[in-house]
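A.B. asks: sharing a model prediction with you, sequence too.
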Amino acid sequence: MREPVELRRQRILSVVESRGAVKVSVLAAELDVSVVTVRRDVEELARVGRLRRGHGVARPIRDPVPPSAVPVPRGEEAAEDAGAVALVVPERHSYLYETLHGARSVLEDSGIRIALHIAPPSPGAERPLVERALADGARGLLIAPRWPSARSEELDYGWLADVGVPTVLMERRPRPGSALHALDSVCSDHWYGTHLAVDHLVSLGHRRIVLAARDDSPTARSIRAAFAEIAAARPEVEDWTVVLSSPEAAAEPRGSAPAADGRAALDLAALLRERGATGAVLHGDVDALMLVQRLAESGVEVPRDCSVVAYDDVVAALGSTPLTAVAPPKAEIGRAAAELLLRRLSAAFGDGGPVRRTELLPTLEVRGSAQGPPLPRN
């Protein structure tokens, strides 16, 4: 049952009168309502003269004791003096940059300074960045490690579990039972996203489907595993296969060029002919656009000859053939992660309650790159 407005406003007054100035975001976390709701309540209470309103802060009509006698709690007015929140994301990763901007909007609205750290692609690059941020006084951490392979992920478990400040993983789901299993995380449900892609193609009549996917991130590994599980379980799917979407899409390649590690560019047109496939799921967006271009060069038109669903939806809409795409809620992941971190940082919330492993569902953006399979040729 929703709490009556007057009771909620009385609780706000009680908190403000007992503690002095309190940030609106802290009140929202403690009352478990939105910041917009609390802001509206504070404005109304200020209008009738029951409290004073500052920039993002609610104050009592009279300070209960001289301000100098009361230390300001961390996470309230001293937010900017209490240290920044470190935000660590991989270099050249447009997908996670959208997540970054979602987190930034929440933290800046709460008056918390952000220290952004960009991790280069070298193995173990995140650890020294986090250690430097902690040495500079960071009081919280939002991080999306690159984790190109399962091995690189496991190597980070130990130190990341012991950073000593509230930490939330973004778009990462650690292995069950690992040292990070009990760490707060916010992630897209990539199984569901893969289901959307396969279900869309199946609903259009496709029975032979190819997944051309990356294999150099936790997201890529989740999509590959989900596709194999879903395709194998769908009785309508007669044939399916998983291939690498580009020579650079594998984890920790042995060489910088395709010729150096023995991998040639994927000939998707030949693979479609070999498997008799009429539908393809392509991860990620840039690889998808390049593969569609190569299909056109080979005389295979999308969607006339092959229907395509891309995965990521960062640039899928910008191709000469705008691609239907699975769209993970990238910015929302960042916002949810930042809101969860604020709970941990709030002195009023204690330890922030139980660990949360939050999953948000992707959506399917239909743009016309998929239709019914071509009619058999005589």
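C.D. replies: Thanks, I have the structure now.
A.B. asks: only C-alpha atoms for contact and neighbour calcs from this point on.
C.D. replies: Will do.
A.B. asks: how close does the nearest residue to P120 once chain neighbours are set aside sit to Y192?
C.D. replies: Nearest non-adjacent residue to P120, counting by Cα to Cα, 6 or more residues apart in numbering: E91, 5.3 Å away. In this view, E91 and Y192 are 27 Å apart by Cα to Cα, to the nearest Å.
A.B. asks: second one coming, line it up with the first:
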Amino acid sequence: MTQEAPLPSERRARLIARVRETGSARVSDLSRVLGVTPVTVRRDLALLVAEGTLEKVHGGARIPARGTGTNGGSGSGGGLGARTGASTGVPLPEGMFAGDDERPTIGMVVPSLDYYWPEVIRGARAAAHDTARLILRGGSYDVDQIRHQLAALVSDDGGPGVDGLLVAPPVDGPDATDLADWLAGLDLPVVLMERRLVGGPYREPLESVATDHALGSGTAARHIAERGHRRVGLVTSRTSPHSAAVRRGFLAAAADLEFDVVLDLETDPLAGAEWATDAATVLDECTETGVTAVLVHSDREAISLVELARERGMRVPTDLAVVAYDDEVAALADPPLTAVSPPKAAIGAAAVELLTRRLADADRPVHRIELSSRLIVRASSGD
């Protein structure tokens, strides 16, 4: 017969009793004795330290000495200390992740390891350096593949036993909705990167860090208008989850600035079978409609489009100004491409920070952080 898990109040009472019995106790010992995960122990410790019942020490907790509680008095008691992060301002319990053996393990699943996401990974790795152990898995844009990777990380059957997850899941379709519900039901914190989803019976938002891609493409539209272009084009990828926001922001800015978007096409990615045909269509319509500037999502497609335009005798930026979206390799093009640059490293760093703060305080409000891109002006959009 399956034994029911104790209520949180009962579990915390047992935790306090264990600490009283031994004088002090480590997270790993408390996890074993209570039969719960280390992340659950850390959450309980954070609460008990905050209310002054326990005192945090390296790797565990002890009963506070008389007069040295966390809510006043002398001494160096634990509790909610001064260590805070500039991006959220939410304090962490001092020493929560002090020892390497007690640092939380964070699983990170991204859809690609060779484009866009390497910089996100670098940002996460830098942020996790002193506070968490990061385990990376490369997924895809397929729901089943992403779920397989996530399940392997959280599995009790040979998995690494992560304390939390960073993930960039698919967001469209019923399978994506099922995945969001599964993530919302996990007994560990989840932070989405460059995605926004709701899940669970009440369709509540999952914690997330994402770029405001609509704002970024709007900035590109304003730059194009500032250069005097009145008949412009927009080329987005039919496979990118960011395309809808890029299109929305660009069209909204165009309406505000009262210039004409006479070309609005979705294309295959550069590696897709239809790219050559799609690119030819883009250039044909630019010529037929008098388009003088175009925003292309993303860099690879923009570089290819410039090459194909030159083969047709079109000059960039004289005949056609080009702005790329992503800024992965835009600076290496000939001419170097003006580009919208999402804050990829900052996305990874902020996601790690959100997750470690959730581990320290399970009752904090859900945070949905939105970061802004910046426009880097280069030769492809003219002087």
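C.D. replies: Perfect, thanks for sending it. None of these values were measured; they are calculated from a predicted model.
A.B. asks: neighbour count: E91 and Y192 of the first structure, which is higher?
C.D. replies: The neighbour comparison of E91 of the first structure against Y192 (other Cα atoms under 10 Å) goes to Y192, with 19 against 14.
A.B. asks: the more buried one: what's it in contact with?
C.D. replies: Y192 of the first structure makes contacts with L361, P362, as judged by Cα atoms under 8 Å, 6 or more residues apart in numbering.
A.B. asks: before we move on, which element is it in?
C.D. replies: Assessed by DSSP states H and E, Y192 of the first structure sits inside helix 190-203.
A.B. asks: right, and the helix or strand after that helix?
C.D. replies: Counting by DSSP H and E, what follows helix 190-203 of the first structure is strand 208-213.
A.B. asks: which ones are touching the residue lying closest to G199 of the second structure once chain neighbours are set aside?
C.D. replies: Among residues not flanking G199 of the second structure along the chain, D181 sits closest, at 4.5 Å (Cα to Cα, 6+ apart). Counting by Cα under 8 Å, 6+ apart, D181 of the second structure touches V198, G199, G200.
A.B. asks: D181 of the second structure maps to what in the first structure?
C.D. replies: Under the alignment by TM-score structural alignment, D181 of the second structure pairs with G158 in the first structure.
A.B. asks: surely R357 of the first structure touches V186?
C.D. replies: Yes: assessed by Cα atoms under 8 Å, R357 of the first structure is found in contact with V186 at 6.0 Å.
A.B. asks: more neighbours: which of these two?
C.D. replies: V186 (24 against 16).
A.B. asks: what kind of secondary structure is the more buried one in?
C.D. replies: Under DSSP: H, G, I helix; E, B strand; the rest coil, V186 of the first structure falls in the strand class.
A.B. asks: show me the contacts for the counterpart of it in the second structure.
C.D. replies: If you follow V186 of the first structure across to the second structure using TM-score structural alignment, you land on V209. By Cα under 8 Å, 6+ apart, the contact list for V209 of the second structure reads V191, L192, M193, E194, R195, I347, A350, A351, R368, I369, E370, L371.
A.B. asks: any idea which element the first one lies in?
C.D. replies: Read it as V191 of the second structure. Applying DSSP H and E, one finds V191 of the second structure within strand 190-193.
A.B. asks: that strand vs the first structure, average distance?
C.D. replies: Here the mean offset of strand 190-193 of the second structure against the first structure after fitting is 0.5 Å, by mean Cα distance after the TM-score superposition for the first structure.
A.B. asks: against A220 of the second structure, how distant is G107 of the second structure?
C.D. replies: Distance from G107 of the second structure to A220 of the second structure, counting by Cα to Cα: 35 Å.
A.B. asks: swap that for D256 of the second structure, please
C.D. replies: To A220 of the second structure, D256 of the second structure is 13 Å away according to Cα to Cα.
A.B. asks: those two: which has the busier surroundings?
C.D. replies: When D256 of the second structure and A220 are compared for neighbours, A220 comes out ahead with 28 against 11, by other Cα under 10 Å.
A.B. asks: need the counterpart of the more buried one in the first structure.
C.D. replies: Under the alignment (TM-score structural alignment), A220 of the second structure pairs with A197 of the first structure.
A.B. asks: can you check D327 of the second structure too?
C.D. replies: So, by TM-score structural alignment, D327 of the second structure is matched to D313.
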